[in-house]
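**Student:** fold the following, please.
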Amino acid sequence: MKEHEVKINKVAQSIISFEDGVKWFDSLESIELQYEVFKFTCLALLQSKPTKEKIHSAINNIPLKPTFTSVVLLNRFPLKEAIPKLERLPEGELRKSFISVLSLFKYCDTVRRNEECNGKCNHEWHNL
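**Tutor:** The predicted model follows:
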């Protein structure tokens, strides 16, 4: 796994705090690397088996105002439609989009680890 993949999964598992994960994202040396991390986080979210119900529950926990574009898009569209829209937002929306997606991933992956994997899976990213 790449360093940023490990970091994102450590945030999802609360090995690294959410706030420290966002600070790390902010400290990345280029916008290109931030986009790469954001896109990985979107992929990780999709792989965490998010259901409509999980997404709805998780949206309420995003640490942003519900009127921010990323939150509105995630609330208004199915996830597979919202993610491409988030990816096309202007650069100034990247940080908020990352926070939104990371928050959803953290929630959905936690549910998956607790309900499906329950410490018995062989997922490399669940055994950090």
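
**Student:** all contacts plus neighbour counts: C-alpha atoms, from now on.
**Tutor:** OK.

**Student:** with adjacent residues omitted, what lies nearest to the residue nearest the centre of the chain?
**Tutor:** Centroid-nearest residue in the chain, with C-alpha atoms, centre = their mean: residue 102, separated by 2.3 Å. Using C-alpha to C-alpha, 6 or more residues apart in numbering and skipping the chain neighbours, the partner closest in space to residue 102 is residue 41 (6.3 Å).

**Student:** please generate a structure for the following sequence too, so the two can be compared:
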Amino acid sequence: MTEASGEDGRAVQRETEQVVNEIAQGLRTLDDGTAWFSGLSLAGRQEVLREVGGYVMQAHITAADGCAGVARSGVKPTANPSVMICMDPPRYGFAKLPDDEHVKAFRVLVSVFAVADTRRRETECKGTCGHAWHHLPTAVEEP
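**Tutor:** Okay, here's the model as predicted:
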């Protein structure tokens, strides 16, 4: 497997962070994010799945977050990524899933992250948050 390294790896992480947080905050649709993800190479998709899996862990998802995220994702609750994220504790390792499961895994992970991160923005971070990714600028409309 070819891994992105150095500046290329950091660029992928920054782009992933931007896309995922825009989806979580309603600034980009899940379908738009999925189209971006689908255009990546196999190694790029695996790297994004590892990165987003880390975001999900850092968001301290609950079982309720997992169920709500799966419902929001459009992925069947019986699909491997859905089952993995709803286990107690959740199972990770989405990048190791077969290639044909990557899009489902991305949709599930981002949707679960969106649920958990929204909950955290509205509770723990409300009014006191210094996380830059919680303060993305909204799109400016063209005249």
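
**Student:** quick TM-score on the pair, please.
**Tutor:** Overlay of the two chains. TM-score (TM-score structural alignment, normalised by the length of structure 1): 0.85; 124 aligned residues with a C-alpha RMSD of 1.7 Å.

**Student:** hmm, back to that, for the residue nearest to the centre of structure 1, what is the corresponding residue in structure 2?
**Tutor:** In structure 2, residue 102 of structure 1 lines up with residue 110, judged by TM-score structural alignment.

**Student:** circling back: would you confirm that the residue nearest to residue 102 of structure 1 contacts residue 105?
**Tutor:** Yes: here residue 41 of structure 1 reaches residue 105: they are 7.4 Å apart, a contact under C-alpha atoms under 8 Å.

**Student:** show me what residue 62 of structure 1 lines up with in structure 2.
**Tutor:** By TM-score structural alignment, residue 62 of structure 1 lines up with residue 73.

**Student:** distance of that match from residue 104 of structure 2?
**Tutor:** 8 Å (C-alpha to C-alpha, to the nearest Å).

**Student:** kindly report the same for residue 112 of structure 2.
**Tutor:** To residue 104 of structure 2, residue 112 of structure 2 is 12 Å away according to C-alpha to C-alpha.

**Student:** who has more neighbours out of those two?
**Tutor:** More neighbours surround residue 112 than the other of residue 112 of structure 2 and residue 104, with 31 against 21 (other C-alpha atoms under 10 Å).

**Student:** next up, the contacts around the more buried one.
**Tutor:** Residue 112 of structure 2 makes contact with 56, 61, 65, 66, 67, 68, 69, 70, according to C-alpha atoms under 8 Å, 6 or more residues apart in numbering.

**Student:** please verify my assumption that the third one contacts residue 118.
**Tutor:** In this case it means residue 65 of structure 2. No: Residue 65 of structure 2 lies out of contact with residue 118 (C-alpha under 8 Å); the separation is 10.1 Å.

**Student:** of these two, which one has the most company?
**Tutor:** When neighbours are counted by other C-alpha under 10 Å, residue 65 of structure 2 and residue 118 differ, and residue 65 comes out ahead with 21 against 16.

**Student:** how far does the host helix or strand of that one sit from its chain's centre?
**Tutor:** Using DSSP states H and E, residue 65 of structure 2 falls within helix 63-73. Centroid separation between helix 63-73 of structure 2 and its chain, computed with C-alpha atoms, centre = their mean, to the nearest Å, is 12 Å.

**Student:** swap in stretch 56-63 of structure 2?
**Tutor:** Per C-alpha atoms, centre = their mean, the centroid offset for stretch 56-63 of structure 2 relative to its chain is 11 Å.

**Student:** longest helix anywhere in structure 1?
**Tutor:** helix 94-112 (DSSP state H).

**Student:** distance check, residue 91 of structure 2 against residue 51 of structure 2.
**Tutor:** 15 Å.

**Student:** mind checking how far whichever residue in structure 1 pairs up with residue 132 of structure 2 is from residue 66 of structure 1?
**Tutor:** Using TM-score structural alignment, the partner of residue 132 of structure 2 in structure 1 is residue 124. According to C-alpha to C-alpha, residue 124 of structure 1 stands 34 Å off from residue 66 of structure 1.
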